[in-house]
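**Q** following is a predicted model, sequence given first.
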Amino acid sequence: MHTTTESAAGAAASLEDIPAVDARGLVKRFGAVEAVAGVDLAIRQGEVVAFLGPNGAGKTTTIDMMLGLVAPDAGTVEVFGRSPRTAIAQGFVSAVLQTGGLLKDLTVRETVRLTASLFARTRPIDEVLERAGIRDIGDRLVGACSGGQQQRLRFAMALLSDPGLLILDEPTTGMDVEGRRSFWNAIRKDAARGRTVLFATHYLDEADEYADRIVLMSRGRIVADGTTAEIKNLVSGRIVHATLPGADPVALAALPGVEDVETTGDRIAVHTKDSDAVARHLLTSTAARDLEITAQNLESVFLALTAASAPASTPVEGVRS
């Protein structure tokens, strides 16, 4: 016989086993263009997932379907076992989008208080302002806030319902380096509490530094899914960097195993499957110095994977990234 405590524990464990996001066979078309072409994606609770892809890859359209803003033409998506709209209405998910949603004539605190009035239960206003790093500017008009401060205000608004899933769509677009760092420090502290975070970004360094997992889309499909290390390992080879005045890119490209050669002033970067052979050649047959060998970085992998899956095409108006 199960006791009430055992039943409650079992229910809690069962809830924890439900994916934060469970998308299966998602398809979305805009006219003749298939913006999302059969996406399967499961995100476990507590994960921090970066959603990457070039413009037109289908990232934002996929996020819109997760938020219930767009209905899929085929497939299903659930958030914590609920429809997206139900999950949002019950406070399980919040989003920080790129623009919109702010009244410039209200103060920061008034904006959060107004948003809180839309929910039955919320976290204390001072708490979310503190967690977003903007408690000290609570009396400032929104119109007088910088772009980074306005994004942190959107973050504070998203935290009011204490959501299990936080979706960020290009959250640091337009921020300077310091603003981006400050924003991500706030996100990272909050994610450490166990919140699930899904963020789309064009800044690959953000994905590399803050994500537990990377999902890469191209032409409406997921082309890679794994940890940063796993994604980098999908493209073989290394990069040999060296200082070589007067380098001959054609001669270097002809070396066995070389896939690409880049030159910037006297500095060269040789992408190769045989870094030892390239290093040996540079050190014994040229005047190269300051040589270093590095693994593929996320940018090179991103370019390789999206290029391999995306034949040249003309962007179609109306299809979101």
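**A** Noted; the coordinates are in hand. Remember, predicted model here, so these are calculated numbers, not experimental data.

**Q** C-alpha only now, for contacts and for neighbours.
**A** OK.

**Q** list the buried ones in the helix or strand containing E130?
**A** If you go by DSSP states H and E, E130 is part of helix 125-131. Buried positions in helix 125-131, judged by neighbour count with 16 or more other Cα atoms under 10 Å: 125-126, 128-129, 131.

**Q** reformat the residues you listed as CSV; add distance to D212.
**A** As requested, the buried residues of helix 125-131 are exported to CSV (distance: Cα to Cα, whole Å):
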residue, distance to D212
I125, 29
D126, 29
V128, 24
L129, 26
R131, 21
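
**Q** in the stretch 151-300 of the chain, which spans are helices?
**A** Ranges of helices within the stretch 151-300 of the chain are 177-191, 204-210, 228-232, 249-253, 275-285, 298-309, based on DSSP state H, counting those that start in this stretch.

**Q** just send these back as TSV, with distance to L97 and mean neighbour count too.
**A** Formatted as TSV, the helices of the stretch 151-300 of the chain follow (distance: least, Cα to Cα, whole Å; neighbours: other Cα atoms under 10 Å):
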stretch	distance to L97	mean neighbour count
helix 177-191	14	16
helix 204-210	16	16
helix 228-232	24	17
helix 249-253	44	14
helix 275-285	42	15
helix 298-309	23	16
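
**Q** now render the ones you listed as CSV, adding distance to G31.
**A** Converted to CSV, the helices of the stretch 151-300 of the chain look like this (distance: least, Cα to Cα, whole Å):
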stretch, distance to G31
helix 177-191, 37
helix 204-210, 31
helix 228-232, 33
helix 249-253, 44
helix 275-285, 47
helix 298-309, 22
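
**Q** out of the ones you listed, which gets nearest to F30?
**A** With distances scored as Cα to Cα, the stretch of these nearest to F30 is helix 298-309 (20.3 Å).

**Q** touching that closest one from outside, list them.
**A** 53-54, 204-205, 208, 216-219, 223-224, 228, 231-232, 234-235 (Cα atoms under 8 Å, 6 or more residues apart in numbering).

**Q** at 10 Å instead, please
**A** Contacting residues not belonging to helix 298-309 are listed as 52-54, 57, 203-205, 207-208, 216-219, 221-224, 228-229, 231-236, 239, 271 [Cα atoms under 10 Å, 6 or more residues apart in numbering].

**Q** next one for the comparison:
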Amino acid sequence: MPALALDVPALDISGLTVRHGDVLAVDDLDLRIGQGETVALLGPNGAGKSSTVSAVLGLLRPSAGAVRVLGRTPSDAVRAGCVGAMLQHGGLPGEARVGEVVHLVRSSYADPWPTADLAATTGIDGLLGRPVDALSGGQRQRVLLALALAGRPPLLLLDEPTSAMDVEGRRAFWTTMRGLAARGTTVVFATHHLEEADAVADRVVVLAGGRLVADGSAAAVRSAVSGRTVRLTADRLPGDLPGVTSVTRQGATVALATGDVEATLRALLDAGVPLTDLDVRGASLEDAVLSLTTSGATR
């Protein structure tokens, strides 16, 4: 694959509109992602994330708009080996061993990633001799990642990549992603695990109803939501606390969502409530995404 000019965006989406029958899945989406970025696509089911990924891969024909992948059409980019994809419902051929499948996929590229390094990078070096049908859910995801990376693509698209992984597997997976990003790979991933997006992504793109409702760093998206959460250990609380919009209790721990932290704390002290294990935090990324996608806020 020829060298890529650094000023060419990894992904350039303009006015993308996708319909599935009468359902408007993506609504006039504009999105530009530079080379080397790690970007999380967030939003509820039906927000348009998977449809956007499918359009980028050329798997569906948009109703309107244009998609350019590293300066090429989606189909040309895929044929040139510019894009690796790990889709939510990706499958593996049965009655084969992992090493055989990896060899088959690598053979379709002119300059594939060397098997030993590819297997070590994706954590499948101990699985090459194993039958595909004997893999666990997390192991299958790692094999799918290896296949997506077999051609050393500069752009990697991931749709719910850690959905079948346990905590240890997810941690190892994102360690791999950080390593790829450090090498200059552009990583775009859709996920419902918002703590992953907060920890890994340089940039967060939030979709709702097929439209873009937020685009920026995780910190910037969090800051768009006002309010704080006050947590403390308390057996009882006054019946009416100023600023508090919701109260959640887990055992002895109480979480108060409030728009006025000072007024809430002052009322607790005036009521004689000990501020035991007090913790005051801003909105989490989950709070922010929930607020943005349910309120229809735009930025």
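**A** Noted; the coordinates are in hand. Just so we're clear, the structure is a prediction, and the values are computed from it rather than from any experiment.

**Q** from the buried residues of helix 125-131 of the first structure, pick the one nearest S83 of the first structure.
**A** Nearest to S83 of the first structure, judged by Cα to Cα, of the buried residues of helix 125-131 of the first structure is V128 at 26.3 Å.

**Q** chain neighbours aside, what residue packs nearest to D30 of the second structure?
**A** In this structure, D30 of the second structure finds its nearest non-sequential neighbour in S14, 4.6 Å apart by Cα to Cα, 6 or more residues apart in numbering.

**Q** in a helix, that neighbour, correct?
**A** No - under DSSP: H, G, I helix; E, B strand; the rest coil, S14 of the second structure falls outside any helix and is assigned strand.

**Q** show me what it lines up with in the first structure.
**A** Structural alignment (TM-score structural alignment) places S14 of the second structure against R24 in the first structure.

**Q** V23 of the second structure now?
**A** Aligned against the first structure by TM-score structural alignment, V23 of the second structure finds its counterpart in V33.

**Q** go on, A208 of the second structure?
**A** Aligned partner of A208 of the second structure by TM-score structural alignment: S218.

**Q** and that match, what does it touch?
**A** So S218 of the first structure contacts 35-37, 52-59, 224, 302, 305-310, 321 (Cα under 10 Å, 6+ apart).

**Q** which helix or which strand is home to the residue lying closest to it once chain neighbours are set aside?
**A** Sequence neighbours aside, A57 is the residue nearest to S218 of the first structure in space, at 4.5 Å (criterion: Cα to Cα, 6+ apart). Using DSSP H and E, A57 of the first structure sits in no helix or strand.

**Q** now the aligned partner of A57 of the first structure in the second structure: how far from R228 of the second structure?
**A** Aligned counterpart of A57 of the first structure in the second structure: A47 (TM-score structural alignment). A47 of the second structure sits 26 Å away from R228 of the second structure, going by Cα to Cα, to the nearest Å.

**Q** comparing the two, which residue is more hemmed in?
**A** Set A47 of the second structure next to R228 and count neighbours by other Cα atoms under 10 Å: A47 wins out with 23 against 19.

**Q** now M175 of the first structure: how far from D40 of the first structure?
**A** Noted for M175 of the first structure: a distance of 32 Å to D40 of the first structure, by Cα to Cα.

**Q** just to revisit the earlier point, closest one to G265 of the first structure among the helices of the stretch 151-300 of the first structure?
**A** helix 249-253 (12.1 Å).

**Q** where do the strands sit along the stretch 51-200 of the first structure?
**A** Using DSSP state E, counting those that start in this stretch, the strands of the stretch 51-200 of the first structure run over 74-79, 93-96, 165-169, 196-200.

**Q** now those strands in CSV, with distance to S7 of the first structure and mean neighbour count?
**A** CSV is the format used below for those (distance: least, Cα to Cα, whole Å; neighbours: other Cα under 10 Å):
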stretch, distance to S7 of the first structure, mean neighbour count
strand 74-79, 24, 20
strand 93-96, 26, 24
strand 165-169, 25, 24
strand 196-200, 26, 25
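
**Q** okay, the ones you listed in JSON lines with distance to A287 of the first structure next?
**A** Compiled in JSON lines, the strands of the stretch 51-200 of the first structure are given as follows (distance: least, Cα to Cα, whole Å):
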{"stretch": "strand 74-79", "distance to A287 of the first structure": "58"}
{"stretch": "strand 93-96", "distance to A287 of the first structure": "52"}
{"stretch": "strand 165-169", "distance to A287 of the first structure": "47"}
{"stretch": "strand 196-200", "distance to A287 of the first structure": "43"}
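
**Q** among those strands, which comes closest to D105 of the first structure?
**A** When those are compared by Cα to Cα, strand 93-96 sits nearest D105 of the first structure, at 20.3 Å.

**Q** pull the contacting residues for L232 of the second structure.
**A** Applying Cα under 10 Å, 6+ apart, the residues near L232 of the second structure are 249, 252-256, 273-280.

**Q** what's it aligned with over in the first structure?
**A** Checking TM-score structural alignment: L232 of the second structure goes with A242.

**Q** before we move on, back to that, the match of S14 of the second structure against T62, yeah?
**A** No - in this structure, R24 of the first structure is not within contact of T62 by Cα atoms under 10 Å, at 11.4 Å.

**Q** between the two, who's got more neighbours?
**A** Ranked by neighbour count (other Cα under 10 Å), R24 of the first structure and T62 place T62 first, with 26 against 16.

**Q** quick one, what contacts that one?
**A** Listed by Cα under 10 Å, 6+ apart, the contact set of T62 of the first structure reads 23, 26-28, 35-36, 39, 68-72, 77, 220, 320-321.

**Q** swap in L118 of the first structure?
**A** L118 of the first structure sits in contact with S161, where contact means Cα under 10 Å, 6+ apart.

**Q** do the same with the one 4 residues further on
**A** Under the criterion of Cα under 10 Å, 6+ apart, the neighbours of T122 of the first structure are 91, 115-116, 128, 159-163.

**Q** most neighbours out of those, which is it?
**A** The residue in the contacts of T122 of the first structure with the most neighbours, by other Cα under 10 Å, is L159 (29 neighbours).
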